[in-house]
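Enquirer: could you work out the structure for the sequence below:
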Amino acid sequence: MHGPASPGWLLVALCAAAGAYCLLRLRSRVEEQRRTAGAEALMAFGMAAMAVPATVFTPPGWAWPGYAAVFGGAALHTLRAGRAGRRHLHHLVGDAAMVYMAVAMAASPSGHAHGGTGVPVLTGALLLYFTGYVLLSGIRLVPVSGVSAIPAGALAWGDRPELVRACRLSMGIAMVAMLLTL
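Expert: Sure thing, here's the model as predicted:
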């Protein structure tokens, strides 16, 4: 995750903006928005913190196990909640990916998760998953002409489905970028 400074700062900004938007969604009147917004805010802010360039700040040794514990707890919370559905399965995969990246970074004193050639199998599998997720999310953003199930102005801007999809798409792109630098 600690690659060149410019892309790192772009990831920090993208993830922090997504996290701030997710925090605003916590105030929504729509229950499903509130239910998923907290998990998505945690993911976004966690990715923002992990993406800070190492030239600016190198986390202490205890930070990586801390990340693993936080996202392991988030995964357990998702499992314990017993919610079914694609969104919650995606949160579970995202939490597992964050645990994996934190453990890989903790095991690497140089700041790069693997020193050998090639891509580890789990990294490759996560890259395939998140790349597919990004492509599908991008397709879902394409508007369907003439179809509007929600009247204009009926929802607050924090409840707009297209903004939620764009936020999720940006977090998926950030996850792919972080996995590529792993």
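Enquirer: C-alpha only now, for contacts and for neighbours.
Expert: Noted.
Enquirer: for the helix or strand containing Cys167, packing partners?
Expert: For Cys167, the host element (DSSP states H and E) is helix 161-181. Here helix 161-181 touches helix 5-25, helix 31-50, helix 121-141, going by 3 or more Cα pairs under 8 Å, 6 or more residues apart in numbering; DSSP states H and E.
Enquirer: okay if I get those as CSV plus mean neighbour count and distance to Thr58?
Expert: Conversion of the helices and strands packed on helix 161-181 to CSV gives the following (neighbours: other Cα atoms under 10 Å; distance: least, Cα to Cα, whole Å):
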stretch, mean neighbour count, distance to Thr58
helix 5-25, 20, 13
helix 31-50, 20, 10
helix 121-141, 15, 23
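Enquirer: among those helices, which is nearest Ile173?
Expert: When those are compared for distance to Ile173 using Cα to Cα, the nearest one is helix 121-141, at 6.3 Å.
Enquirer: for that closest one, packing partners?
Expert: By 3+ Cα pairs under 8 Å, 6+ apart, helix 121-141 packs against helix 161-181.
Enquirer: circling back to that earlier point, now do the buried residues in the helix holding Cys167.
Expert: Using 16 or more other Cα atoms under 10 Å as the test for burial, helix 161-181 gives 164, 166-179.
Enquirer: tell me which of those is nearest to Met1?
Expert: Among these, and counting by Cα to Cα, the member closest to Met1 is Met178, at 5.1 Å.
Enquirer: let's compare: structure for the following, please.
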Amino acid sequence: MHGPASSGWLLVALCAATGAYCLLRMRSGVEEQRRAAGGEALMGFGMAAMAVPAAVFAPPSWAWSAYALLFGAVGLHALWAARARPRHLHHLVEAGAMVHMSVAMAGSSGHRHGGSGLPLLTGLLLLYFCAYVLVAGVRLIPVPAVAGAGPAPGWGDRPEVARACRLSMGMAMVAMLLMM
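Expert: Modelled structure (predicted):
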């Protein structure tokens, strides 16, 4: 999954910064945003850890199984949450992609990073996340402000920043899937 060191470090920085912002969003006064932010922070930091260049740190072979179990549990939680809120299906796909990449990394030989995974599943996930990135990008296009719409929300409650974080994680997922 790991390509050149420079792109790996860029992915680590992007995902870690997104995870850090999501941790700060957990202080929001809106309960739904706090819940979503916690899962997104976990996903951001997990993606950052998986993107560390292999030349710097080669995790032990059991680490990939631990990632698969962790993100499998995240996926089960997303499946449970999707019963009431179908928008959690994206989190299920995201967690499934992380499990897929973890299993592919666990199956790669020795300490070498990378592996083809299941090419069909990798391709389907890649198509999904490319479409997700395009849709998320369009949602960031500003709309004219409505006069008298009320006070601006706090910096942690700004939906456009949360959307930008989701967009950055979607782009990181595309990059990670391409490097498989």
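Enquirer: ok, back up a step: mind reading off the mean deviation between the helix holding Cys167 of structure 1 and structure 2?
Expert: With mean Cα distance after the TM-score superposition for structure 1, helix 161-181 of structure 1 departs from structure 2 by a mean of 0.4 Å once superposed.
Enquirer: circling back to that earlier point, so which of the buried residues of helix 161-181 of structure 1 is the closest to Met43 of structure 1?
Expert: Met171 (8.4 Å).
Enquirer: map the closest one onto structure 2.
Expert: In structure 2, Met171 of structure 1 lines up with Met169, judged by TM-score structural alignment.
Enquirer: now for its match: which residues touch it?
Expert: Going by Cα atoms under 8 Å, 6 or more residues apart in numbering, Met169 of structure 2 touches 14-15, 18, 44.
Enquirer: three-state assignment of the most far-flung residue of structure 1 relative to its centre?
Expert: Most distant from the centre of structure 1: Gly146, at 31.7 Å, with distances by Cα atoms, centre = their mean. Using DSSP: H, G, I helix; E, B strand; the rest coil, the structure places Gly146 of structure 1 in coil.
Enquirer: what does Val74 of structure 2 give?
Expert: Val74 of structure 2 ends up helix, using three-state DSSP.
Enquirer: what about it, distance to Pro159 of structure 2?
Expert: As judged by Cα to Cα, to the nearest Å, Val74 of structure 2 and Pro159 of structure 2 stand 23 Å apart.
Enquirer: can you check Ala136 of structure 2 too?
Expert: For Ala136 of structure 2, the distance to Pro159 of structure 2 - Cα to Cα - is 12 Å.
Enquirer: is Val52 of structure 1 in a helix, a strand, or coil?
Expert: coil.
Enquirer: now render the helices and strands packed on helix 161-181 of structure 1 as a markdown table, adding distance to Asp95 of structure 1.
Expert: Shown next, in a markdown table, are these (distance: least, Cα to Cα, whole Å):
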| stretch | distance to Asp95 of structure 1 |
| --- | --- |
| helix 5-25 | 15 |
| helix 31-50 | 7 |
| helix 121-141 | 11 |
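Enquirer: Gly115 of structure 1: which of the ones you listed is closest?
Expert: Comparing these by Cα to Cα, helix 121-141 comes nearest, at 13.6 Å.
Enquirer: show the contacting residues for Ala164 of structure 2.
Expert: 136-137, 140.
Enquirer: sorry, slip of the keys, the one I care about is Thr78 of structure 1.
Expert: Applying Cα under 8 Å, 6+ apart, the residues contacting Thr78 of structure 1 are 88, 91-92.
Enquirer: which element, helix or strand, includes it?
Expert: helix 63-81.
Enquirer: mean per-residue distance, the following helix or strand past that helix to structure 2?
Expert: The first helix or strand that comes after helix 63-81 of structure 1 along the chain, using DSSP H and E, is helix 86-106. On superposition with structure 2, the mean distance recorded for helix 86-106 of structure 1 (mean Cα distance after the TM-score superposition for structure 1) is 0.6 Å.
Enquirer: quick one: helix 86-106 of structure 1 to chain centroid distance?
Expert: 9 Å (Cα atoms, centre = their mean, to the nearest Å).
Enquirer: check stretch 82-102 of structure 1 too.
Expert: With Cα atoms, centre = their mean, you get 10 Å for stretch 82-102 of structure 1.
Enquirer: re earlier: for Gly111 of structure 1, find the nearest of the helices and strands packed on helix 161-181 of structure 1.
Expert: helix 31-50 (11.4 Å).
Enquirer: and that closest one, which stretch of structure 2?
Expert: So helix 31-50 of structure 1 sits over residues 31-50 in structure 2, by TM-score structural alignment.
Enquirer: which residues sit against that stretch?
Expert: 11-23, 25-28, 67, 74, 95, 98, 157, 166, 169, 172-173.
Enquirer: how does it look with 6 Å?
Expert: Residues from elsewhere that reach stretch 31-50 of structure 2, judged by Cα atoms under 6 Å, 6 or more residues apart in numbering: 12, 15-16, 18-19, 22-23, 25-26, 28.
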